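> here is my input; please provide its structure:
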Amino acid sequence: MAPLLAGLLTGLSLIVAIGAQNAFVLRQGLTRHHVGVVVAICALSDALLIVVGVSGVGALVQEHPVVLTVARWAGAAYLAAYGLRSLWSARRAQVLDPLESRGRGRGRVVTTTLALTFLNPHVYLDTVLMLGSIANQYADGRWWFATGAVVGSVVWFSALGLGARAAAPLLGRPGTWRVLDVVIGVVMLLLAVRLVLG
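Have a look, this model is predicted:
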């Protein structure tokens, strides 16, 4: 049970930090726009990357740093564009209208979720390399560690996406939604700068 608990706590400690993916999941949860799809993609992607890391593929990624370089520049460009779009939205007052977002296509939401997940080199560093390295210290218990990390990911994304609904009444005020757009925009731009600076 020790590897399972260690995996759960380590996985949560890495995933709970505010980032582009978490900000997007929160926004989708608040607008109630394809929340289940977004949560499922994030949790399954994390599970896949954790399994890849525990399987030892992290060493392969480490030997080919060009993969991380490409992901870094593509991720920075995507985050900058997303951040600027959020800041542009913040210039006008708006209220949370869950019905307004329902007309938007699922394909666009899926594409954005996948981009924010796989174009972020920190995902590979944290999930594949770091979690993989820590898990492999448990030898025979490494898959219990991986299971704990996967459970942590599922719990976090479910709580963030589905729990955001409780905050929806607060966002009935235009000023609150404007602040959220500014915060998300600034976070995205800071993450983009951080990626560019390495």
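
> use CA for all of it now, contacts and neighbours both
Will do.

> how far does the helix or strand harbouring residue 196 sit from the chain's center?
Per DSSP states H and E: residue 196 is located in helix 174-197. Mean C-alpha position of helix 174-197 versus that of the full chain (CA atoms, centre = their mean, to the nearest Å) differs by 14 Å.

> that one - contacts with which helices or strands?
helix 20-31, helix 66-90 (3 or more CA pairs under 8 Å, 6 or more residues apart in numbering; DSSP states H and E).

> if we go to 6 Å?
helix 66-90 (3 or more CA pairs under 6 Å, 6 or more residues apart in numbering; DSSP states H and E).

> neighbouring contacts of stretch 74-86?
By CA atoms under 6 Å, 6 or more residues apart in numbering, the list of residues contacting stretch 74-86 from outside reads 119-120, 181, 185, 188-189, 192, 195.

> closest one of these to residue 34?
Distances from residue 34 to those, taken as CA to CA, are shortest for residue 181 (18.9 Å).

> now do that closest one against residue 101, distance only.
Separation of residue 181 from residue 101 (CA to CA, to the nearest Å): 15 Å.

> of those two, which one has the most company?
Counted by other CA atoms under 10 Å, residue 181 and residue 101 do not tie: residue 181 has more neighbours, with 23 against 14.

> I'd guessed the more buried one sits against residue 90; true?
Yes. Under the criterion of CA atoms under 6 Å, residue 181 makes contact with residue 90 at 5.3 Å.

> hey, what's in contact with both of those two?
Counting by CA under 6 Å, 6+ apart, nothing touches both residue 181 and residue 90.

> tell me how far the helix or strand where residue 149 lies lies from the chain's centre.
Here residue 149, judged by DSSP H and E, is contained in helix 142-163. A distance of 12 Å separates the centroid of the chain from that of helix 142-163, by CA atoms, centre = their mean.

> here is a second sequence; please produce its structure as well for comparison:
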Amino acid sequence: MVAENTVWVFLAGLANALGLIVAVGAQNAHVLRHGLLGRHVATVVAICVASDAILIAAGVYGLGAVLIAAPRVSAALAYIGTLFLWAYGVLALARMVRGGQRLRPESPARASRLVSVTTTLVITWLNPAVYIDTVLVLGRLAESHGAHRLAFAVGAIAGSALFFTLLGFGARRAAPWLARPRVWQGLDALIAGVMFWAGWHLLGSV
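Reported below is the predicted structural model:
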């Protein structure tokens, strides 16, 4: 039973991380752009995955310790996180209904590895949304799983690694597929479902 619970919590971490990361944004477009151009892909992907691992660990353990010691703070963050997740889900549904979304990178001039590394770090660490998604929301969700939060953290990190690896190294093969608005409509529907489910789970932990 313990092993079964651990697996489910791992999958919950993976699904929640994917749901938060997959939405089109500056970081994803940056990774996709490097993947399509075949430039410094491994470096860019490694930075994104390592950054997420650090932020997830900080949320799961640093924030988790604070939440255990302060139940009122824990409850407040649960409500904030639930509203954020549901708002995220509503936005995903709106994109699905609106349609027309696609991920098409620009064609920038050739950049050195140093420029690619610097740009990746800036896009990743100076983006306020990453702290809400990765530290606050995932940290609070992990804390709701109690003793299984390590499995949740590992699942979330695995989700990040899976997504960025596929996005960076699979970009060229996936380019025609990613250019189809209907694909993004289906993806947004899936994201919305994950976000609404995560919100209910988070609210139920109060």
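
> what's the TM-score for these two chains?
Counting by TM-score structural alignment, normalised by the length of structure 1, the TM-score of this superposition works out to 0.62. Behind it: 135 aligned residues with a CA RMSD of 2.7 Å.

> hang on, the earlier thing: name the residues that touch the helix holding residue 149 of structure 1?
Contacts of helix 142-163 of structure 1 (CA under 6 Å, 6+ apart): 3-4, 7-8, 11-12, 25-26, 29, 39, 43, 47, 135-136.

> what residues sit buried inside it?
142-154, 156-158, 160-162 (16 or more other CA atoms under 10 Å).

> ok now do the residue positioned nearest the centre of structure 1, which residues does it touch?
With distances taken as CA atoms, centre = their mean, residue 21 lies nearest the centre of structure 1, 2.6 Å away. Taking CA under 6 Å, 6+ apart, we find residue 21 of structure 1 in contact with residue 116.

> quick one: map it onto structure 2.
Alignment note (TM-score structural alignment): residue 21 of structure 1 maps to residue 27 of structure 2.

> and whatever residue of structure 2 lines up with residue 108 of structure 1, how many neighbours does it have?
Counting by TM-score structural alignment, residue 108 of structure 1 lines up with residue 115 in structure 2. For residue 115 of structure 2, the neighbour count with other CA under 10 Å is 11.

> how far away is residue 115 of structure 2 from residue 16 of structure 2?
Distance from residue 115 of structure 2 to residue 16 of structure 2, by CA to CA: 31 Å.

> over in structure 1, find the residue span the helix or strand containing residue 139 of structure 2 aligns onto.
Using DSSP H and E, residue 139 of structure 2 sits in helix 138-144. Under TM-score structural alignment, helix 138-144 of structure 2 corresponds to residues 131-137 of structure 1.

> need the contacts of stretch 74-86 of structure 1 in TSV (columns: distance to residue 76 of structure 1).
As requested, the contacts of stretch 74-86 of structure 1 are exported to TSV (distance: CA to CA, whole Å):
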residue	distance to residue 76 of structure 1
119	8
120	8
181	19
185	13
188	9
189	8
192	4
195	6
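
> number of residues surrounding residue 174 of structure 1?
15.

> hmm, I typed the wrong one, I wanted residue 87 of structure 2.
Neighbours of residue 87 of structure 2 (other CA under 10 Å): 16.

> how about the contacts made by it?
Applying CA under 6 Å, 6+ apart, no residues contact residue 87 of structure 2.

> next one: the host helix or strand of it to chain centre, how far?
Secondary structure from DSSP H and E places residue 87 of structure 2 in helix 71-98. Using CA atoms, centre = their mean, the distance from the centre of helix 71-98 of structure 2 to the centre of the chain it belongs to is 14 Å.

> that one: what's the following helix or strand?
Using DSSP H and E, the helix or strand that directly follows helix 71-98 of structure 2 along the chain is helix 113-125.

> and that following helix, how far from structure 1 on average?
Mean deviation of helix 113-125 of structure 2 relative to structure 1 after superposition (mean CA distance after the TM-score superposition for structure 1): 0.4 Å.

> give the buried residues for that helix.
Quick answer for helix 113-125 of structure 2 (16+ other CA under 10 Å): 116, 120-121, 123-124.

> packing partners of the very next helix or strand once past that helix?
Remark: after helix 113-125 of structure 2, the chain's next helix or strand is helix 128-130, criterion DSSP H and E. Taking 3+ CA pairs under 6 Å, 6+ apart as contact, there are no helices or strands that helix 128-130 of structure 2 lies on.

> distance from helix 128-130 of structure 2 to structure 1 after superposition?
When structure 1 is overlaid, helix 128-130 of structure 2 sits 0.5 Å from its aligned residues on average, using mean CA distance after the TM-score superposition for structure 1.

> in that helix, which residues are buried?
By neighbour count with 16+ other CA under 10 Å, helix 128-130 of structure 2 contains the buried residues residue 130.

> any idea how far the residue lying farthest from the centre of structure 1 lies from residue 12 of structure 1?
Distance from the C-alpha centroid of structure 1, by CA atoms, centre = their mean, peaks at residue 140 (29.2 Å). Going from residue 140 of structure 1 to residue 12 of structure 1 by CA to CA gives 22 Å.

> for residue 158 of structure 1, same thing?
13 Å.

> residue 106 of structure 1 too?
28 Å.

> do residue 149 of structure 1 as well
To residue 12 of structure 1, residue 149 of structure 1 is 7 Å away according to CA to CA.

> what do you get for residue 154 of structure 1?
Taken as CA to CA, the span from residue 154 of structure 1 to residue 12 of structure 1 is 10 Å.
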